[in-house]
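1. Pasting the sequence and the predicted coordinates here, then a few questions.
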Amino acid sequence: MLNSSEYILVTGSGSGIGYALSEHLIKENYKVIGTVIHKEEATQTKEKLGNSFHPIILDIRDENSVLKSVKSVKEILNDEPLKAVINVAGIVSNGPLCDLESNEFSNLLHVNVVGLHNVSRAFLPYLVKAKKPRIINISSTAGQRTLPFNGAYSSSKFAVEALSSVMRMEYHCLGIKVVVVAPSMIRTPMSAKIQNDLKKSPSMSVYQKPLQIFLQKAELSFQNGPPMDSVIQKIILALTKKNPKPRYVIYQSWFRDYLLTKILPVKTRESLVRKALGL
């Protein structure tokens, strides 16, 4: 047990990594303020996680919604500090860029990037009151390398990486450590959305076969992906280590997630990817 009774704010706590993390934190005696998207999710999550879980309903895309939630969080904290904000909430979109509509792309960026900023900014006054406060942003291995049919999601995670770097520099003088945790593909409710996206027929037939190949590789990645617990343990390390690394990565494929990203020249990397997918 970490023997803590401190408050942690977790976004996206109703499912996936956010739920698993909230559950783990409560077992470690933390008190979790978890963002959820509607009343039903709030009720269900509260019933499962118990009295140490405090749901707040908000839309992280909407600055006014986030700012209104500050009053509720202030009442929950009751003059206690907020130890950490852990930005987990995110959505995904997969498929050819030619089929990526503006509204879908904009919404994804608002959730994954603008929402992260909205929440982090709104709760700064409560973080600075804590001892060794943290902001932990969940990125992805897709935040440093991208693949065909993953352009929208990867773009958002590249933005998360950049935003986190700036936060780390600007918030240093506030005593806040900013850490990125970047998992590879793991099986969550989001993985079903990825698979469904890739099963859609593209508007341009040239992408039909490459999409099928990409789908097969994605399904294999989910089957062989790292366990949820490995992601949670990295987040806990980022939360509790005295001097955490700027970035913790949970690799799945050394070749895909490291060699393709760090070592090979761009032309070589992109050529290998195109050939693998038949592009």
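-> Ah, there it is.
2. From here on, just use CA atoms for contacts and neighbour counts.
-> Will do.
3. Spit out the contact partners of Glu80.
-> Tyr7 (Cα atoms under 8 Å, 6 or more residues apart in numbering).
4. what about it, distance to Lys31?
-> 11 Å (Cα to Cα, to the nearest Å).
5. what is in contact with these two at once?
-> With Cα under 8 Å, 6+ apart, Glu80 and Lys31 have common neighbours Tyr7.
6. all helices of the stretch 151-279 of the chain, in order?
-> For the stretch 151-279 of the chain, the helices defined by DSSP state H, counting those that start in this stretch cover 151-170, 189-198, 208-223, 228-240, 254, 266-277.
7. Out of these, which gets nearest to Gly50?
-> If you check each of the helices of the stretch 151-279 of the chain against Gly50 by Cα to Cα, helix 228-240 wins as the nearest, at 19.6 Å.
8. Next, the buried residues of that closest one.
-> 228, 231-232, 234-239 (16 or more other Cα atoms under 10 Å).
9. coming back round to it: go through the helices of the stretch 151-279 of the chain and pick out the most buried.
-> helix 151-170 (a mean of 20; mean count of other Cα atoms under 10 Å).
10. also this one, for the comparison:
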Amino acid sequence: MSSIVITGATAGIGRAAAILLASKKHRVFAAGRNQTALAELDAGYENITALQMDVTDSESVSQAAAKVFEALDGQAPDVLVNNAGYAVVGPLEALSDDDWEQQFRTNVLGLVRVTKAFLPSMRERRRGRIINVSSVAGKVTLPFFGPYNSTKHAVESISDSLRHELRPHGVEVVVIEPGAVKTRFGSLEQQQIEHWIESAPAYAEQLRTLQSFHHDLHSKGADPITVAGSIVDACESPNPTPRRVVPFFPGSAFIAIKALLPTRVSDWIVQKLTGLP
């Protein structure tokens, strides 16, 4: 049995992973902001302890981490799963500075803040595992997804740097790269696209095309339990793969297009796939 902290555990992938890990008798600290959802997890599932945590608030993170250390008799958790995040979608010129800042404050600086809360104890103990939930969007950028995609590119880079930094100290770093998943995440993105169709008329035609592509992509997306299963495997494996795409297809195909082909060719393919002129 391992002790595992999961951020963003009140919905979607995080909730599915917390419940699945708890069913396997791991001790799970499920962190998030939604008090109702946290109470349901705390009361409804054995082996889950709910943690109130806002990853954008240093004091909130410190208080939550202190509760974990207290529960574990001063020890660091065996695994930290950085899953908290959300997506800002829209034309770059129309999005406010605050939209951009809050996106990075949550998806990037929040991940760093939570990692720093537990990492020193993992390093001193010379054992631990950090699992960062990135995205296929951390490798491939879609039009109008610049804010979200750029944060996931940052998570990829941070994870690579951290993996090399921590290898001599016995702490492992794993990246999970989900593709489209059938969660509320996709519907919230759809709502933003709809908003900008009305509010940014210069881009309306492109956004309508993107809206159709996005809807089809997510309607065929993976079930959250599929991604949760990969997180569980990354927690339990004695020698986890440093990076895994979930599901492997078509996510790996998107990544290969970006990585292996000249930019003009990959741009053309992205434009054809999304239906943009």
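-> Alright, I've got the coordinates. Just so you know, these numbers come straight off a predicted model, no measurement behind them.
11. Save the buried residues of helix 228-240 of the first structure as TSV, and put in distance to Leu211 of the first structure too.
-> Listed next are the buried residues of helix 228-240 of the first structure as TSV, based on distance: Cα to Cα, whole Å:
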residue	distance to Leu211 of the first structure
Met228	27
Val231	28
Ile232	31
Lys234	32
Ile235	33
Ile236	36
Leu237	37
Ala238	36
Leu239	38
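12. now, which of those residues sits nearest Arg256 of the first structure?
-> When the buried residues of helix 228-240 of the first structure are compared for distance to Arg256 of the first structure (Cα to Cα), Val231 wins out at 18.5 Å.
13. And the most centrally placed residue in the first structure, how far from Pro148 of the first structure?
-> Per Cα atoms, centre = their mean, the C-alpha nearest to the average position across the first structure is that of Ile138, at 3.4 Å. Counting by Cα to Cα, the separation of Ile138 of the first structure from Pro148 of the first structure is 22 Å.
14. residues contacting Ala122 of the first structure?
-> Applying Cα under 8 Å, 6+ apart, the residues contacting Ala122 of the first structure are 66-67, 70.
15. what's the counterpart of it in the second structure?
-> Taking TM-score structural alignment, the alignment pairs Ala122 of the first structure with Ala117 from the second structure.
16. What lines up with Leu21 of the first structure in the second structure?
-> Match for Leu21 of the first structure (TM-score structural alignment): Ala17.
17. Name the residues that touch the helix or strand that contains its match?
-> If you go by DSSP states H and E, Ala17 of the second structure is part of helix 12-23. Helix 12-23 of the second structure is contacted from outside by 6-9, 27-28, 30, 45-48, 83-84, 183-185, 224-225, 227-229, 231-232, using Cα under 8 Å, 6+ apart.
18. and the match of Ala122 of the first structure, which of the three is it?
-> Following DSSP: H, G, I helix; E, B strand; the rest coil, Ala117 of the second structure is assigned to helix.
19. how much space is there between it and Ser62 of the second structure?
-> Distance of Ala117 of the second structure to Ser62 of the second structure, given as Cα to Cα: 7 Å.
20. that older thread, between the helix holding Ala17 of the second structure and helix 224-236, how many degrees?
-> 50 degrees (axes from the mean of the first three to the mean of the last three Cα atoms, to 10 degrees).
21. ok, average deviation of helix 12-23 of the second structure from the first structure?
-> Mean deviation of helix 12-23 of the second structure relative to the first structure after superposition (mean Cα distance after the TM-score superposition for the first structure): 0.4 Å.
22. Check which helix or strand the aligned partner of Leu38 of the second structure in the first structure maps to.
-> With TM-score structural alignment as the criterion, Leu38 of the second structure lines up with Ala42 in the first structure. Using DSSP H and E, Ala42 of the first structure maps to helix 39-49.
23. who does that helix touch, helix- and strand-wise?
-> strand 53-57 (3 or more Cα pairs under 8 Å, 6 or more residues apart in numbering; DSSP states H and E).
24. Can you name the residues in contact with the strand it packs on?
-> 22, 26, 31-39, 42, 45-46, 69, 72-73, 76.
25. are any of those buried, and which?
-> 22, 26, 31-37, 42, 45-46, 69, 73.
26. can I get those residues in CSV with distance to Ile176 of the first structure?
-> Output for these, formatted as CSV (distance: Cα to Cα, whole Å):
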residue, distance to Ile176 of the first structure
Ser22, 21
Ile26, 23
Lys31, 20
Val32, 19
Ile33, 19
Gly34, 20
Thr35, 21
Val36, 25
Ile37, 27
Ala42, 29
Thr45, 29
Lys46, 29
Ser69, 21
Val73, 19
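27. So what's the residue count around Arg61 of the first structure?
-> Neighbourhood size, Arg61 of the first structure [other Cα atoms under 10 Å]: 21.
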